[in-house]
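Colleague: Predicted model follows, preceded by the sequence.
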Amino acid sequence: MDRASFNIARVRSALLIGSALVNLGVPTWALAETAPESDSGLEEIIVTAQKREQSLQDVPVAVTAISEASLETNRIVSVADLNGIAPNVTVRPAAGGTQIASFSVRGVNSYGVVPGSDKEVSINLDGVYISSARGSIFDIADIARIEVLRGPQGTLFGRNATAGAVSIITRDPTGKFGGTLSGTIGNYHQRRLRATLESPQVGPFSAYVTFQHNERRGDTVNTAAGLVWDKTGPDGLGKQTSPKTLGDNNAESVFAALKFEPSDSFNMVYKYDWASNDYTPEANVAVALNPNSGNGRLLSLVMNNQVAGVATTGAFVGQTIQAGVVPVFATSGLRTGFATNGWTVPGKQRYSGHNLTANWRATDNFSAKAILSYRKSFLYGASALQGMSGMVITPAANAAIQADTSGLISTATKAAYAAAVGNRLHEGGTQRIYRNEQYSGELQLNYTTELVNATAGGIYFHSNEQEGGPSTMWSSKSMYIQIPNSTGLLPQANGTTGAQSPNEARFLPRATSIAAYGQVEVHVLPVVDLVGGVRYTHDHKTGTSYIGGLWNPATPGDRVNGVMTYTPSQVSSFVYNNNQWSYTFGVNYKPNNDTLLYAKYSRSYVSGGQIGNLPWKPEIAKSWEAGAKTTVFDGKLRANLAVFSVTYDNLQFANGGAAYALIRPDLALFPTLVVSSRPPARARGVELELTAAPTRGLTLGANLGYTNFKFLGPLNGEVLSIAGLCGTEFALNLPTLGACEIAQSKNYRNTLTPKITSNLWAQWESEPLFNADTRLSIRLDAQIKSSMRIDANLDAPLPQPGWAALETVPSTLILNGRIALSDIQMGGINTTLALWGRNITDDKHIQFPGGVGAGVERSASFQQARTYGVDLTVKF
C-alpha cells in the first residue's frame, strides 16, 4: 500500500469509528466536559461569548469552550495547542522564527505578518485584545477557560474578528490557602516545573502567584550548526552561533493575581504576567529545487561543489572561512529530522502585561465592568527560510559557474560569484527585531430584566510597533553571496556593505482605535427573542517606513561606539483614517429549556492600512448563520449544529515581496506584503459538535467541520503578481498581465485550509480505587484533517515532475492520549501521576510551506515529532 492510500485508509477508519458512535446513539464532543460525577448527565458549561455569563447552550454563537480540567488533560498550554480542538479551526506556527500563530478558520487564513496589518482572528486575554501577531505563541499559566468563537464577532469583540475570536480567561484568586507543584519529564529533554502558592483571604484581599519553567530540545538536527555570525552592534546581539537543534524552547514565566473584594457587590482584580523564552526557530527544510531556473541553477552548482574540509580565503574581508555544508532535502515531503539552517540562530521573546478589572453589581438588574490594560513585547528572530543556507562559494563551485553554458546565468552574475569565492551563499532568510507596546481601556454596562438583556460599552485602544532588521544590518534577503562567515552584514570602514546595498526595511506603525457598542436581546414572546447589536469604530493609523540606504558609524569601522546614523534611500509616511460599522441581527427560538434554534446576519471588518506606498482597504465580512443547540436523554447527549455562509470583500492576505518588483519596483524590498482581493470571496459550510455521557464515568465526543471556500471572480493583476501566479510562474511582463489574469486567476486557491476537520475522543474515569478517592482515567483524541493545498494556483506548470507530490498535503490523523491516576491521598497531599503522548503515530507531513520564488525552490516546516512524558502533580 502506498503512502497516499495508507493515509486515506486511516482517515476512512477514523471516520467509520465516528459513524459507529453516531449509530450507537452516543456521538459526543465538547472539550469543556469531564466525566460526570453522577448519572444525571453532562455538566453545564458557562461561557462569556456575549460579554456576560451564560450557559453554552443558551448562546446563539458557534463556540467551543475548553475548561480548566480539559486544558490539563489535553496539555493545552499555549494558543498553538488549539489545533484541531474546534471544527473548521487549525492552528500552526508560521515560518521564520516569528512565534506567530497562523490560524485557519472557516476557510480563511489569519496571519497578520505584515507590519501594521491586522488579522482575521482576534486573540483576547481577560477581555483585552492582543494586537501583535508576532509573539502570539506564548505560555499562560492559570487558564480557567478558553473559548473559541467561529464566524464574524465584530459587534462585541470589535474589529479584526471576521473569521472568529479566541478568548482566554485566567482564574481569579479563591481566597483558600493552598499550593500546587507539578513537574514533567519527557523525550527531547522535556522539563517542565510549575509552582503555585495561593494565599488565604485576608480581609478583602486574596492572591496567588505561579512560576513556570518549560524547556524542550528541538526535534530536528541542524546540519549547518556551529557557524558563528558576528552581529555586534547597537542592539547588543554580539556573536551568535547556529544551533545544533531546531525547535528548542527554554521559557520561564510568572503569573500573579491580587483580588480586592470589600463587598459582595464590588471587586477589583489585578493580574500581572511576565515571560521570557530563549528559543530556536522551527526547522525549514528544502523539499524541491528547479535547476532549470537561474537561481536554481546557481544553487545546484554551489551545492554539488561543497568540498569536505575546504578552507578558503574570503575575498570580501580577507578572512578564513569555515567549510560549507551540503543541504539536506526532504524530497518526499515528510519530516526527516534534519535541516540545513546555517543562518538560523537562537531567538529571544520577552513579554509582560498588566490588567486591572473592576466589577460592580449596582442592583440585581444592573452591573458594570471596567478593564484597564498595558502590555509590551519584544522579539528577535533570525531564520533560514529556505533550508539551504551555510554553503560556501568554493573554488570548485566558482569554476562550475564560470563554465556553465545553460544561458541561465548572466555574465554579471558570473563575475559577482568569481569575486565572492570563500564567502557564504545566503539563500532566503530573515532577521527581525520587533517591539510592541499597547494600551487599552474598556467600560462595559449590562442590564437584565425578564423582558430584555442589554450590553453597552466603549473602548479605547492604542499600539506602537517597531520592526526591522537589527541596527546596521539587513532585515531580509534572498541569494546574497557576499556574506563573510563572521558578520551579520555590517557596514565596512566606509559605511558601505560591499557591492550590494543592504535590504534594509524598518517600519514604525502606530494605531489608535475608539469604539462604542451595544447589543440588545428582547424577549418578544415566551419562546422567541430578537437580537440586535451595533458597533461604531474609528481607526486612526500613522507610520513611517525606511527602505534601503546605508548605516554610517560615527567612527569608520566602529560598530558599537558613537552614534550610528542611517541614510535611507526611501522614506514613506502615511496617515490612515477610517470609520466602520459592525452589526448583527438575529432571532432565537427556545421552545423548551433544552433546545435553542437561532438565525442571524452579521457584518464585521478587519482594519485597512498602509505600508510604504501600498495602501489596502478594510476587509468586510457579511455572514448568514443558523444553528441548533439541544440537550436530550436527561442531559446525557448534547448536540450543537451551525451552518454558515460568509462573503468577504477585500480579503486581506500576505505573500512574499519578491514578485512584487514586477509592477512596483519601489516596494520589492518588503519582506512580505498584504493585499486585498478585489472580487469577493465566499466561505460556506457546516459544523457539528456532539457530546454524550452514556454511562457513569464515560464521556465521548466528536466534532465535524466542512468549509467550501472560493473566489467569486477573477483576481486583479496586482494581486496575481504579488501572489506569484503570473509574474514569476509564467514570466509574463506587465502589458500581458491582463491575459494571465483571465486565463489563470479562476483557478487560484486558498492554501493551508482543509475542507474537512474532525476530532473524535473518548474519556473514561473509574470508580474510586483501593477504598479511597483515587481514580484511574484514560483519554484518547484523534484529530483528522482532509488534504489541503500548499500551492495556490492549479494551472501553474510544474518545473520538475517530482513537484507534483508537493502541491498538496494529504489527509492526516494525529493521535494524542493520556493515562492518569488522580486524587492519590498522601498525608493531606493530593497527588496525580499521568503518562501522556502527543502525535503518537509520529505524523511527518508538511505543516507550513515556503519558497524563494515560484518555480525555483520549495521548502517547508513539518508537524512536530512524537512527544511523550510523565507528569507528577501534588496539591495541598
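Modeller: Cool, got the structure. Numbering: from 1, shown residues only.
Colleague: make it CA atoms for all contacts and neighbour counts henceforth
Modeller: OK.
Colleague: who touches residue 199 in this structure?
Modeller: 175-178, 206-208 (Cα atoms under 8 Å, 6 or more residues apart in numbering).
Colleague: Filter these down to the buried ones.
Modeller: 175, 206-208 (16 or more other Cα atoms under 10 Å).
Colleague: Among those residues, which lie within strands?
Modeller: In strands, defined here by DSSP state E, the members of the buried ones among the contacts of residue 199 are 206-208.
Colleague: before we move on, back to that, and the contacts of residue 199, which two are the farthest apart?
Modeller: 178 and 206 (11.9 Å; Cα to Cα).
Colleague: where do the contact lists of those two overlap?
Modeller: 199-200.
Colleague: Please identify which of the contacts of residue 199 is nearest to residue 503.
Modeller: residue 208 (47.9 Å).
Colleague: Would you confirm that the closest one contacts residue 197?
Modeller: Yes. Using Cα atoms under 8 Å, residue 208 is in contact with residue 197, at 5.6 Å.
Colleague: Nearest residue to the spatially most central residue of the chain in space, please, no chain neighbours.
Modeller: The residue lying closest to the centre of the chain (Cα atoms, centre = their mean) is residue 101, at 0.9 Å. The spatially closest residue to residue 101, leaving aside those adjacent along the chain, is residue 93, at 4.9 Å (Cα to Cα, 6 or more residues apart in numbering).
Colleague: For burial, what's the neighbour tally of the one you found?
Modeller: When counting by other Cα atoms under 10 Å, one arrives at 24 neighbours for residue 93.
Colleague: residues contacting it?
Modeller: 80, 99-102, 137, 848.
Colleague: Going by neighbour count, which residues of the longest helix seen in the chain are buried?
Modeller: Determined from DSSP state H, the single longest helix within the chain is helix 3-23. Across helix 3-23, burial judged by 16+ other Cα under 10 Å covers 7-8, 11, 14-15, 18, 21.
Colleague: putting a second one here so we can go through both:
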Amino acid sequence: MIDWHRRSVWFASTGLAVVLHGAPAYAQDTGGDGGLQEIVVTAQKREQSLQDVPIAVTAVTQDSLQANRIFSVNDLSSIAPGVTVKPSPGGSSVPVFTIRGQSSFGVVPGSDKQVSIYIDGVYVSSPRGSIFELPDIQRLEVLRGPQGTLFGRNATAGAISVTTRDPTGDPHIKAEASLGNRNAYRYRVTADLPQMGPFTAFGSFVRNYRRGEVRNARGGLIWDRSSSRYGVQVSPNWLGTIDSNSYFGAVKFEPSDSFKVVYKYDRNEDEGTPDVTGIVGYDPAFAGLPALVGNILRPLYASQELYVRADGKRPNVATNGFTVPRTQTVQGHSATATWQATDSLTVKNIFAYRKSSVLGPTPIDGISSLTFTQPALVPYATLVAFSSIGSPGIPNAAAAQAAIPAFARQLQPLVGQRFLLVAAQSASTSRQWSDELQVNFTTGNLNATAGALWFHSKDVAGGPDGLQNTLSFPTFVPQNGAIPLGNEGIYNNKATSVAAYAQLEYKFTPQLEAVLGARITRDKKSSTFTYNSRGPTGIVSPDMMVSPPDFKKTKPNFLVGINWTPNQDTLVYGKFSNSFVSGGSTGGIPYEPETAKSWEVGVKADFFRNKLRTNLALFHVDYNHFQQSQSTSTVASAALALPILTQLYGPVVANEILPKLSVFVGDQGKVRARGFELEVTAAPTRGLTIGGSLSYVDISFPFIEPGVLAANGGRLDVTARPEWTASAYGAYETQPLFGEATLSLRTDAFYQGKMGFAANPDLQIFDWNRGAAQVDGYWTINGRLALRHLPIGPVDAELALWGKNLTNRRDATTALFTPFSTSANYVPARTYGVDLMIEF
C-alpha cells in the first residue's frame, strides 16, 4: 500500500498539474475586461486580500450565497473544501461541523465546540445560539485548521466568521419575495435611512416559511407541558418545516473620519419543526436485549405501522409523534468602536451580549411514540413483577411468577396510553457577555496585531421546568398528553475566560516574511447538576445536587510561520500552530482540554493577469484528548460513564444519576488527520467564471482510551467523516440584452465521499439495518437563473428561478444504533422556486 505521504503528494501535485496544464486554454481567450476580482477578508483581524493571507480560508461571495440559498451556518456544507455541516439529531438543529477530520458537536451542556463561530468579531459560545438567519451578510469566511492565536480557544478545527454590513447613509430600499414548492414563501425588506449628521442607520426583516418534506403519521398528538412555561403543544403533520422571523438593525455614529461606533442588533424567532428521524430497521428477535424487555417490544412493534426504510434513505412518511415545533429565540447586541489614531495605528473595541433559548422535543429512536397495546400488557406485567419481587433464577422467582396476573390487572389502565422508548425534550437558556480590545499597528516591514479579551457565560440546560430531558423505556403518557413530572436533570454552568494575544509579521526582505503569534488563556468553569427521581407510585423524590470541583486552567497557544512571495502573484507559506478546546466536567465526569498541533504548507497563486487562481494547502494535525459527546441512552456510553460516576458518588447515586445526565463528554484519545485541500477559480473570458475544489483527509486513531475501546467491544472505526469532498461551479452573465438587463446563470455541484456510521460494525450492523452501515459518495446540485437589472420605471428589479438539491438526494447524514433498532437523519429534500427583487 502506498504510504500516506506519497499518496497525498501525488494527489496534490496531480491536481496542481491539471490546473496548470489547463491554464493556456484560459489564457487564449482574454478579450474584454475579464479577470478575477480581489476578495477582502479579515482572517487576521484586519482587512487583507484573500491571496495575501497565509491561512486556508474560503470567502463565500454574495453570488454563492444567493445561488445556494445560504441563510444560516447549517447551509454551509461543502461550500469550502473538506467542510461538511449537518444539523445534529434532535429538535434544536445544532450545527455539526466536520473540518480536517475533526467533528464538532458541542451539544453537551457546559462543553465547548471545536469550530468557533463569530458574528462581527463576537464569539458565539452556545451551539444552540448559533442557529439563526442573518439577512445582511457582507462577508462569510470559513477558516480551516487550528486558529488558536487570533481566534482563541475552541477553534481546533477551524472558525466561521460572519461579517454583516454597516449603514451607508444612502437612502435605499431593497425588497425580495420568493415563492417555492411545499408552500414556501420568503420575503425580506431592508431600508437604509438618509444620513442625519453623524448618524446613519438601516434595518431589515425576513419572514421565511416552508412546509416540511416528510409526513408525520402521528401528527395531531397533544403534549401537555403545562408544568413548564411551554404549555400545551401539538405534534405537527409535517417534519422539517421552516418557520422563522428574523430582525436586524444597525446604527453608526461617525463624528469624524478617524472615529466611529457601530451598534448592531439581531434577533431570530424560530417555530419550525425538527427534521425527520426515520427508522432504518429493528431486530425482530431483540437479541441484544434481556428477554423480558424484548417480549414487551415485539408485540408493540408488530402491532403498529413504523414506516421502516431499510435502505437508509429519507422516507416519505415517519412515525414521529413526540415531535413538536421548536420554541427558539436567539438575539444579540454588539457595539464596535474603531479609532484610527494614526495612519499606522488602529484601535478597536467590541462589546457584546447574546442570549438564546430553545426547546425542541424530538424522537431519537425514529418511532416515539407508540400506543401501548393489549398484547404487550402481560409481558410488561412480567417485567414489573420480576423487578419488584425477584429475578428469574433466584429463590423468590416463583412468587414473582405467581404475581403476574395481579400486576396485569393493576396495569390494565395503561393500555391505550402512549409508550416512549427514547425521546429527547431538552431545553436550554444561554447568556454571554464579552469585550475584546484590538490594536493593529503597521509600519515599514512590521505588521503587529495585539488584543485582550474578557468573556463570561451562564447557561441552564436539561428538562423543561421539572420534566425529564431524555424520556426512556418505559415511559407512559396518558392520552391527554400530560407528560409526567420527575426524573429531572438540570445543568447550571458558568464560564469565565480572559486572554491576551499578539501576532507579529516582519519582512526581512520584500519576498521573505516571518510570523510569530502567541496567546495565553485563563479559563474557569463552575457547574452544578440537580436531579430527582420519580418512583413507581409517581411520587417525585426531593431534589439532589452534585457540585463538581471548579475547572481552572491556563493554556498557551503559539504560531510560527514563514511566508515567501517570489512574485506579486504568488504566496508560499508554512507554519506550525496549536489550539485547544476548554475542558470541564459533566455531572462530575471530568474531561481534559482537547489540544491540536498542526503543520501546514500552502501555495496561493494567480496566473495570466488574474484569470486563474489556485490555492493549495497540505496539512497534518494531531488532536489529543479528543472530546466526543456521548449519550447515556446507548449501551457503550453508559458502560463508559457508570464506573466514573460510581467512583465519584458510590453505586447507588451513580445509578440514579446516569439516566438523568442524558449526555456527557468522553475522552476518546488521539485523532490524527492528514490531507490536502485544493481550490481553483478561473475567469477565461468576460462574463464567465468557473471553479471548484478537491480535498482529501486520512483519519486515524493512534491511541484510544482503554475504557472507550472496551465500551465499544474492542473496535472503534472512523465514523461520519468523509475522506473526499469536492465542488464545482460555473457562473455566466451575458452582455446587456436590452437596456442594462443581463441574464445570469450559476450552477453549483457538491460532492461528499463515502463514509460509515458504525463505530463497531461487528456489533452494530445486521441484516435488518445494513442500510445504515454507510452512505456512498454522492453529488448535490444547486442552480439559479436570473434576469438582472430589469428597468421597471424608477425601480431596478431582478427575476430569478432557483433550485436546491435538484436531483433530490435522500441519503442519510447520521445514524444512531441501539441494541434493538437503528434510526437516521437525512439530506434535506429538493426545493425550487422563483425570486423577485426590487431596489429603489
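Modeller: It's in. This is a predicted model, so every value here is computed, not measured.
Colleague: Report the TM-score for the pair.
Modeller: Once superposed, chain against chain, the TM-score is 0.90 (TM-score structural alignment, normalised by the length of the second structure); 785 aligned residues with a Cα RMSD of 2.6 Å.
Colleague: circling back: and the contacts of residue 93 of the first structure, which of them are buried?
Modeller: The buried subset of the contacts of residue 93 of the first structure - by 16+ other Cα under 10 Å - is 80, 99-102, 137, 848.
Colleague: Let's have the residues you listed in CSV, adding secondary structure.
Modeller: As requested, those are exported to CSV (DSSP: H, G, I helix; E, B strand; the rest coil):
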residue, secondary structure
80, helix
99, coil
100, coil
101, strand
102, strand
137, coil
848, strand
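Colleague: Quick one: the helices in the stretch 651-800 of the second structure, in order.
Modeller: 651-661, 706-711, 761-764 (DSSP state H, counting those that start in this stretch).
Colleague: Doesn't residue 546 of the first structure lie inside a strand?
Modeller: Yes. Residue 546 of the first structure: assigned to a strand according to three-state DSSP.
Colleague: Residue in the second structure paired with it?
Modeller: Applying TM-score structural alignment, one finds that residue 546 of the first structure aligns to residue 530 in the second structure.
Colleague: Run through the strands of the stretch 401-550 of the second structure in chain order.
Modeller: In the stretch 401-550 of the second structure, the segments counted as strands under DSSP state E, counting those that start in this stretch are 418-424, 427-443, 446-462, 470-477, 489-507, 512-531, 544-546.
Colleague: Out of those strands, which is closest to residue 385 of the second structure?
Modeller: Of all the strands of the stretch 401-550 of the second structure, strand 470-477 sits nearest to residue 385 of the second structure, with 14.4 Å by Cα to Cα.
Colleague: From the rest of the structure, what touches the closest one?
Modeller: 414, 417-426, 463, 483-484, 633, 659-660, 662.
Colleague: residues contacting the closest residue to residue 293 of the first structure other than its chain neighbours?
Modeller: Take residue 293 of the first structure and drop its neighbours on the chain: the residue closest to it by Cα to Cα, 6+ apart is residue 856, 6.1 Å away. Residues near residue 856 of the first structure by Cα under 8 Å, 6+ apart: 289-291, 293, 295-296.
Colleague: any idea what residue 856 of the first structure aligns with in the second structure?
Modeller: Using TM-score structural alignment, residue 856 of the first structure pairs with residue 820 in the second structure.
Colleague: what do you get for residue 840 of the first structure?
Modeller: With TM-score structural alignment as the criterion, residue 840 of the first structure pairs with residue 806.
Colleague: how much space between whichever residue in the second structure pairs up with residue 703 of the first structure and residue 750 of the second structure?
Modeller: Residue 703 of the first structure maps onto residue 693 in the second structure, with residues paired by TM-score structural alignment. Separation of residue 693 of the second structure from residue 750 of the second structure (Cα to Cα, to the nearest Å): 9 Å.
Colleague: Mind listing the shared neighbours of these two?
Modeller: Common neighbours of residue 693 of the second structure and residue 750 (Cα under 8 Å, 6+ apart) are 726-728.
Colleague: Let's have the residues you listed in CSV, adding distance to residue 307 of the second structure.
Modeller: Formatted as CSV, those follow (distance: Cα to Cα, whole Å):
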residue, distance to residue 307 of the second structure
726, 34
727, 34
728, 36
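Colleague: List buried members of those residues by neighbour count.
Modeller: 726-728.
Colleague: Okay, helices next: where are they in the stretch 151-300 of the second structure?
Modeller: 291-302.
Colleague: Please say which position in the second structure the residue nearest to residue 101 of the first structure maps to.
Modeller: Matched by TM-score structural alignment, residue 93 of the first structure corresponds to residue 87 in the second structure.
Colleague: Report the separation between that match and residue 76 of the second structure.
Modeller: When residue 87 of the second structure is compared with residue 76 of the second structure (using Cα to Cα), they lie 11 Å apart.
Colleague: How about residue 259 of the second structure?
Modeller: Using Cα to Cα, residue 259 of the second structure is found at 35 Å from residue 76 of the second structure.
Colleague: Just want to know which of these two has more residues nearby.
Modeller: It is residue 76, of residue 259 of the second structure and residue 76, that has more neighbours when counted by other Cα under 10 Å, with 23 against 16.
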